[in-house]
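# turn this into a structure:
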Amino acid sequence: MSGQFKLLKQKRFAPLFITQFLGAFNDNLYKNALVVLLTFQSAQWTSLAPEIMVNIAAGVFILPFFLFSATAGQLADKYDKAALARLTKLLEILIMLVAAAGFCFSSLSTLMSALFLLGLQSTLFGPVKYSILPQHLKRNELLGGNALVEAGTFVAILIGTLTGGLLAGMGNAPIWIVVGGLLVAIVGYLSSRKIPPAPAPAPELRISLNPITETLRNIGFARQNRTIFLSILGISWFWLYGALFLTQLPGLTKNVLGGDEILVTTLLATFTLGIGLGSLLCERLSNNQVEIGLVPFGSIGLTLFGLDLFFAAPIGLAGETLHSLGFLLGHGAVWRVFFDLFMLGVFGGFFIVPLYALVQMRSAEKNRARIIAANNILNALFMVLGAIAAVILLTAGVSIPTLFAIAALINATVAIYIYSLVPEFFIRFIAWLLIKAIYRLRISGKQHIPESGPAILVANHVSFADAVILMGSSPRPIRFIMDHRIFKTPILGFIFRHSGAIPIAPAKENAQLMEQAFQHASAALDNGELVGIFPEGAITRDGEMQPFRPGISRILQANPVPVVPMALSGLWGSFFSRIDGSAMKSPFRRGAFSRIDLHIGPAVAATNASPETLYAKVLALRGERQ
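Sure, this is the predicted structure:
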């Protein structure tokens, strides 16, 4: 994980990280301090019941996300994002002065106005925070940068919440809250001044202040790319799911576990640490690329550990008196609850970090901030809908553990639905699992795969798993041309059919299918996609490379695009190779986690990419190791 932590020393990332961390910290410091004051000193401020005021405060903070996210997205596309970050931090300082006035004059309306303005400030900063990352980070740093931002945000929320509650319980609490909030805002502004310039991608954009039309337009931008839109729905679902679990922690603590406020805080800290660890592990598990195969892995964990919370909830612990944390830690069932919450956080990190990075990477730069604004709007909407659904179910008599089980089952349904619409997620998961569970893959030259535009990838053909390994190693989807008989192979055939692979047959066997294959390959290249081909035409039977066939020349004649040579080594003799004449007979021939290598060479211009030249380059990349 050292790679992503190095970003914290980079001037192009560290100031942004500090700025967003302090912003999330301050939001939760003020919000929770106000909630605590309204809960324990409600008579001083209002005649309304504390629980009503707490929900009103939550609604006041989230309302700006509905009203102003569309405008925030436009501003972040039209103006320099670093300059906007500084302006939002100046606004934060002014908001703290408004809060000071509210405390000074004991004005609840002024304090609520300050909370609303903090929500506005967060709304304005959200599109800046996420859309600036692709401008300052390299493609292979994007996942690590998002992991740090997500981990930092959750840690800041936790520390801010704890600090807010602590300050609210001190003598002269209003003074401490205001001074603390002002200091954090000032330091945040100073750090924002160090953020490098991030030029506007659409300076000609005309700002529209109509929130309804602009919200619909922003969502329209997101819907232009199906994968992006479904990723946003996945992110929004995660926020609904996570918020539902976290909101019920006080009730779970008191009514199920029989614990006090200290246990609530400890459970919250456990979940937060899980999110942080899961986010940071994403880069380690994905070989420094945006690996959306982690998303299904994350959804599986979110479902399993959400369900286990239902079974883990102990019966008979809650009583008339609350138990101490020490007493509860003596019960194994409580440790199981801690473990489930921690793993929910870990798998939540696996789920959400790649989705954020994918949205940033695949959205057009000129409207990226507006797409992120659409994401923020949908996040807020989903959280509100989740809260309403939880209230309805709990009012109807559903227990908190049962609510967790219902949410987990719905999570599984949502995941299956999304992956059926975009099979790329599930296919990448299978590819990632194959590489991680069976092999130890070492890649060199990944930078030679073009970040955008059409290209042909050529590789030697050692085993039935070759295409899956290459798919899992590429940051972009690959359309493979492969023997039609492979589509009948169990599991692998399913993967290839749903990954857009192009079946081909020899002319003497099926001339029509061969012609269709060349047409589909040409269409894919015209569409700016990557097309993969094994020019040998068949899997090797002796471990040696066979001469490259002329099909590659025919493709290049119709589409003169760059050709990237790739070489696999270490697969000969594996379960998927034909070392014994037929593959997949001896599962443990090579043992677990055998090392394989993928060497990627510089792209060859179409004019120089003859079958003989490409054969020589792939052979040189492979070396002597088969």
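
# hey, let's count contacts and neighbours off CA atoms from now on
OK.

# just checking, residue 53 is part of a helix?
Yes: Residue 53: assigned to a helix according to DSSP: H, G, I helix; E, B strand; the rest coil.

# contact partners for it?
35, 38 (Cα atoms under 8 Å, 6 or more residues apart in numbering).

# could you do residue 498 as well?
If a contact means Cα under 8 Å, 6+ apart, then residue 498 has 423, 424, 427 as its contacts.

# if I look at it, how far off is residue 363?
Residue 498 sits 23 Å away from residue 363, going by Cα to Cα, to the nearest Å.

# residue 369 touches residue 69, doesn't it?
No: counting by Cα atoms under 8 Å, residue 369 stays clear of residue 69, with 10.0 Å between them.

# and residue 366, helix, strand or coil?
State at residue 366, reduced to three classes by three-state DSSP: helix.

# nearest residue to it in space, ignoring adjacent ones along the chain?
The shortest distance from residue 366 to any non-neighbouring residue, by Cα to Cα, 6 or more residues apart in numbering, is to residue 201 (4.8 Å).

# is it true that the one you found lies in a strand?
No: assigned with three-state DSSP, residue 201 falls outside any strand and is coil.

# so how far is stretch 215-233 off the chain centroid?
Remark: stretch 215-233 is offset 16 Å from the chain centroid, using Cα atoms, centre = their mean, to the nearest Å.

# here's the other one to compare against:
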Amino acid sequence: MSQHSQFALLGKRRFLPYFVTQALGAFNDNLYKNALLLLIAFSGIIAEEDSALYTNLAAGLFILPFFLFSPIAGQIADKMEKSRLIRSVKLLEVAIMLIAAVGVITNNMTLMMTLLFLMGLQSALFGPVKFALLPQQLHKDELVGGNALVEMGTFLAILGGTITAGLLFDLTAAKYWIAAGVIFFAVLGYFSSRFIPTAEAGDPQLTINWNPFTELVNTLRNARQQRAVYLSIMAISWFWFLGASYLTQFPNLARDHLGGNPQIVTLLLTLFSVGVAAGSLLCEKLSGHKVELGIVPIGSLGMSIFGVDLYFAISSLNISSDLSALAFVQNADHWRMMADIALISLFGGLYVVPLQALIQQRSDEKMRAQTIAANNVMNALFMVGSAAFGIISLVVMKLSIAEYFCVIAIMNIVVVGYVYSQVPEFTLRFVIWMLSHTMYRVSHKGIQNIPEEGPVVLVCNHVSYVDALLIAGACPRPIRFVMDRSISEMPGLKWFFRLAKTIPICSPKANTEVYETAFRRIKEELADGQVVCIFPEGKLTQSGNIETFRAGIERIIAETPVPVIPMALDGLWGSFFSHKDGLALTKTPRRFWSRVGLTVGQPKAAESVTAAILEQDVKHLFHAGQNL
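Presented below is the predicted three-dimensional model:
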């Protein structure tokens, strides 16, 4: 897997025009929406007693199309060539903004509200194709980095559009500047879309169901067919619930607790947006250029820890009224609260980017856009739910904003805990990631020799009790490990090995039934196209050397002829989990952050496989790895 910077994608035509187009779309959406909210609140077009009604109506009109039209948009995105569809959607944005500009200049609130609904429609049409295009244009080791850049660009564009709306509103002849601005950025977005390369349709023969209600039901039903994808959609939607909960309360937090200066709202929005952007970019480094679910629990844990701490930080504040943003930042008493907001959003970026990439990677190619449409519908639903929950908590239950933030941080633990319990892969990958990024520094060579799909058997030397975890962390595919029954039944680890779907085995003399069941399960897993890994020595090495390979591998290949890939681990002999200087797990741990190497050889055809040949191959790879 090549080591590259995600920012290199910004120099590629297959990514840069798309990135610019989607960022400009998010920027213009928020420029127009926030300019409209400012016009409602401060221009005198609407009576003061009606401003709250129109403000909430505006929020509803913008999000309503995501419920009504996302499922249809998903079908269109699967049926049409994607670059052409994007250009059509951006051209629609230009037309909408031309009419919206007329509404702004003439102070026609009805027209402006209608066009806000149409902007929501345009965004709903763009959403599915925006994310469905990424897996077609990016390599697999670029998918996380691409999603990270998109997430960064989206949040910074939202922030930029919000700030720009305020700046334009403060200018003389503000409505003319706003009208010119929304037209200019719409035209710029259409211009950038013309450079997006062709991306073929997922299912050109698809028959579109134009009934938004029945298609909404169909879309959600189809999404539920893949449980990991569906629960990832729920987890992403929960992220938007949390995000909307924080962003919605920032104006009231600034007014009631932070001195009342509107500049503080912009400061909080900036901290949140930059935090999400930073967390999104950090995903690429932590994930090793692959969809790494192990960092998702880290993200959720961080959101809860700093969400709870935000309650204490706000409660301890004593702020003078009408502080400027600069004066607020210069006071060290405020840094804890600012850090909490930035870190909540940073860990939110770590949480959401791998989930977005997982949906794109694992969705059926013919229905990818429709699955993303289901995600958009649920995101919108959860955002509306956050508004309702905020009203119940703050108005009905009379919670303070600090208490409200604490409640949603605790709720986050419950919600994501449920998701992780339903999809054990999250927990499994988390444990693997933590082990391979705390006790060990794992490097690997030849990992690309493991095929991206299809059945294959991996064979490796057996040095320690954590061999399987380190191999699983390096391999991009799930692995079914054949493991000595005594190890798989170890107290404290038994639950984990079951999560990993290990295959217990023992000698036929010890238990014939367990022995035969293991071979039957191996055959079933290979027939299902899975990766199976065995340690042919049959036990941990007592000397640090590779011992004789047993003949079980020959039976496996005789029953299911599939390619076999030799591998070798080095650097684990002498660790707490090996038998050097005493039994494993009985010594005082001394080595942390140790270097471990995994060397993967070329696949061997089934007909050339014997235990003796594989033993020599693994020994050769082991010595080659030690010399790196």
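
# quick one on the thing from earlier: so how many other residues sit close to the residue nearest to residue 366 of the first structure?
Residue 201 of the first structure has 20 neighbours, counted by other Cα atoms under 10 Å.

# could you do residue 431 of the second structure as well?
Neighbour number of residue 431 of the second structure under other Cα under 10 Å is 18.

# in contact with it, which residues?
Neighbour list for residue 431 of the second structure: residue 294 [criterion: Cα under 8 Å, 6+ apart].

# do the same with the one 4 residues further on
Residue 435 of the second structure sits next to 469, 470 when contact means Cα under 8 Å, 6+ apart.

# helix or strand for it, which one?
Residue 435 of the second structure belongs to helix 424-438 when assigned by DSSP states H and E.

# ok, average deviation of that helix from the first structure?
If you overlay the two and look at helix 424-438 of the second structure, the average distance to its match in the first structure is 0.6 Å (mean Cα distance after the TM-score superposition for the first structure).

# ranges for the strands of the stretch 401-550 of the first structure?
Assigned by DSSP state E, counting those that start in this stretch, the stretch 401-550 of the first structure shows strands spanning 439-444, 455-459, 478-483, 502-504, 530-533.

# just the buried ones from the contacts of residue 498 of the first structure, in PyMOL syntax?
A single PyMOL command is used to select the members of the contacts of residue 498 of the first structure judged buried by 16 or more other Cα atoms under 10 Å:
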select buried, resi 423+424+427
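
# specify which member of the contacts of residue 498 of the first structure is nearest to residue 206 of the first structure.
Of all the contacts of residue 498 of the first structure, residue 206 of the first structure sits closest to residue 424, with 36.0 Å by Cα to Cα.

# related to what we said a few turns ago, so what's the gap between the helix holding residue 435 of the second structure and the chain middle?
Averaging C-alpha positions (Cα atoms, centre = their mean) puts helix 424-438 of the second structure 16 Å from its chain's average.

# just stretch 114-121 of the second structure next, same as before
The answer for stretch 114-121 of the second structure is 28 Å, by Cα atoms, centre = their mean.

# how big's the offset between that stretch and the first structure?
Compared with the first structure after fitting, stretch 114-121 of the second structure has a mean deviation of 1.2 Å; criterion: mean Cα distance after the TM-score superposition for the first structure.

# buried ones in that stretch?
Neighbour-count burial for stretch 114-121 of the second structure, counted by 16+ other Cα under 10 Å, picks out 114, 115, 116, 117, 118, 119, 120, 121.

# what of stretch 605-625 of the second structure?
Under the neighbour-count criterion of 16+ other Cα under 10 Å, stretch 605-625 of the second structure has 606, 609-611, 614-615, 617-622, 625 buried.

# and the helices in the stretch 1-150 of the second structure?
16-42, 51-79, 82-105, 109-132, 134-137, 143-169 (DSSP state H, counting those that start in this stretch).
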